[in-house]
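Asks: Following is a predicted model, sequence given first.
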Amino acid sequence: MIKNMIFDMGNVLLDYNPQNYVKAFLHSEEDQDMVLTSLFGGQEWLDLDHGLITEREALKKMLQKLPKRLHQEASALFYGWQNYTRPIESVNLLAIKLHRAGYHLYLLSNTGVRLHVYAHRLPALQYFDGVVMSADVQQVKPEPQIYQILFDRYHLDPKECFFIDDCKQNLKTGEQFGMHGYLFDGDEKKLESALHKQKVNW
């Protein structure tokens, strides 16, 4: 029986679209591409998720890849991109309904420490029973260690968990533990149908 709902964050609870963030700061497509690649597409961004580097260290390395004329905009984007995110209202509302129906909610996300800055943007997060973010534990999905941390920290039986993520590989690891998984593609109605098939009702 499903008792616990495990949510990813990016593109599940919160829209994550770096292309749109870059457009808010730069007009030239060439400049947008350079900054997008340097900030969001490099090893430094992955290291931030992994908790292996500070934001200051990451930005310094990122700026070294860019011409000086873009440093000001790139720095502003690095520290302010979260201001351009929006919660996915339908999934946040569903999470709140599930909480009120008695299910336990948990967040399992690959994210840097900046989550602590923009967590208030997620209406449902106040109802969550626990959070495991990669930068805090220095493990990332789909590595099995971060899943084990979630199970151990909150005393969860994987077979009683329903895991919602937008990445197949992340779900595959969860399923190896025995979790029920669902690949979210933005269609909340299909998600609701998948939950009902697992006898999850609200």
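Replies: Everything's here; your move. Note that this is a predicted model, so its numbers are computed, not measured.

Asks: make it CA atoms for all contacts and neighbour counts henceforth
Replies: Will do.

Asks: quick one: the closest residue to residue 44 other than its chain neighbours from residue 97, how far?
Replies: Nearest residue to residue 44 in three dimensions, chain neighbours excluded: residue 58, at 5.4 Å (CA to CA, 6 or more residues apart in numbering). Per CA to CA, to the nearest Å, residue 58 is found 38 Å from residue 97.

Asks: now residue 24
Replies: Taking CA to CA, one finds residue 24 at 34 Å from residue 97.

Asks: ok so, going back, more neighbours, residue 58 and residue 97?
Replies: Higher neighbour count among residue 58 and residue 97: residue 58, with 20 against 15, using other CA atoms under 10 Å.

Asks: one more structure, for comparison:
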Amino acid sequence: MRYTSIIFDLGAVLIDWNPRLLYRKIFDTETEIDHFLSHVATSDWNEMQDAGRSLAEGTEQLVKMHPQHETPIRAYYGRWREMLAGPIGETVELFHQLKQQPGLHCYALTNWSAETFPIALENYPFLQWFDGIVVSGQEGMRKPTPAFYELLLERYHIDRHHTLFIDDNARNVAAAEALGIESVVFTNAAALAEVLYEKGILPRPQ
């Protein structure tokens, strides 16, 4: 099959974002961090901001629910930059190689707050390589909502039957596959490279 489009997730695929990088400066033990991220500043709570809720509203709501954790809660977005470890270099290199392939276009579909995404744009020049980026916080919807995928496909006239979607979240991959988009769960750059070679999207190094 001839592929004409690659769709990337960003966090944990091209950009190393990890709240633990911040909370290791705030809490004394990994156990405390585990409890805070599992029971207070949960992924479900963070995804509400990714879906368009303002950082201020999300923060104030959580402080009211857990006033004893006010300081670390306010740090979540107040010190959000400290959660960024930088680009995942090996995957960025694969992205660079994909950009050199004739007739192949690259897009990003990301669950990301509209308020923090400009920080990523400022810090990671490779984001300018994409032919289009759709950000959940800007659209008021997020993966795995089918309409979010459809929005990307329609906006950039992407043929789903000649596309590969890459995401580290199996839930998001399953949603894409249900829409007829061939997908792969990202684990690391080496495994992704092998997929790209096997599918003939990138030439295998000699």
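Replies: Cool, got the structure. Since we're looking at a predicted model, the values are computed, not measured.

Asks: Pull the distance from stretch 9-16 of the first structure to the chain's centre.
Replies: For stretch 9-16 of the first structure, the distance from its own C-alpha centre to the chain's C-alpha centre is 6 Å (CA atoms, centre = their mean, to the nearest Å).

Asks: likewise stretch 148-157 of the first structure?
Replies: The chain centre lies 19 Å from the centre of stretch 148-157 of the first structure; the measure is CA atoms, centre = their mean.

Asks: swap in stretch 80-99 of the first structure?
Replies: Using CA atoms, centre = their mean, the distance from the centre of stretch 80-99 of the first structure to the centre of the chain it belongs to is 11 Å.

Asks: if we can go back for a sec, run through the residues that contact the residue nearest to residue 44 of the first structure.
Replies: Residues counted as contacts of residue 58 of the first structure (CA atoms under 8 Å, 6 or more residues apart in numbering) are 44-45, 48.

Asks: Map it onto the second structure.
Replies: Aligned by TM-score structural alignment, residue 58 of the first structure pairs with residue 58 of the second structure.

Asks: Next up, identify which helix or strand the residue nearest to residue 189 of the second structure when sequence neighbours are not counted is on.
Replies: Among residues not flanking residue 189 of the second structure along the chain, residue 91 sits closest, at 5.1 Å (CA to CA, 6+ apart). Counting by DSSP states H and E, the element that carries residue 91 of the second structure is helix 89-99.

Asks: Give me the mean distance between that helix and the first structure.
Replies: With mean CA distance after the TM-score superposition for the first structure, helix 89-99 of the second structure departs from the first structure by a mean of 1.0 Å once superposed.

Asks: Which positions in that helix come out as buried?
Replies: Counting neighbours by 16 or more other CA atoms under 10 Å, one finds that the buried residues in helix 89-99 of the second structure are 91-92, 94-95, 98-99.

Asks: which among these gets closest to residue 201 of the second structure?
Replies: Residue 201 of the second structure lies nearest to residue 98 out of the buried residues of helix 89-99 of the second structure, by CA to CA, at 7.8 Å.

Asks: any idea how far residue 184 of the second structure is from the closest one?
Replies: Using CA to CA, residue 98 of the second structure is found at 16 Å from residue 184 of the second structure.
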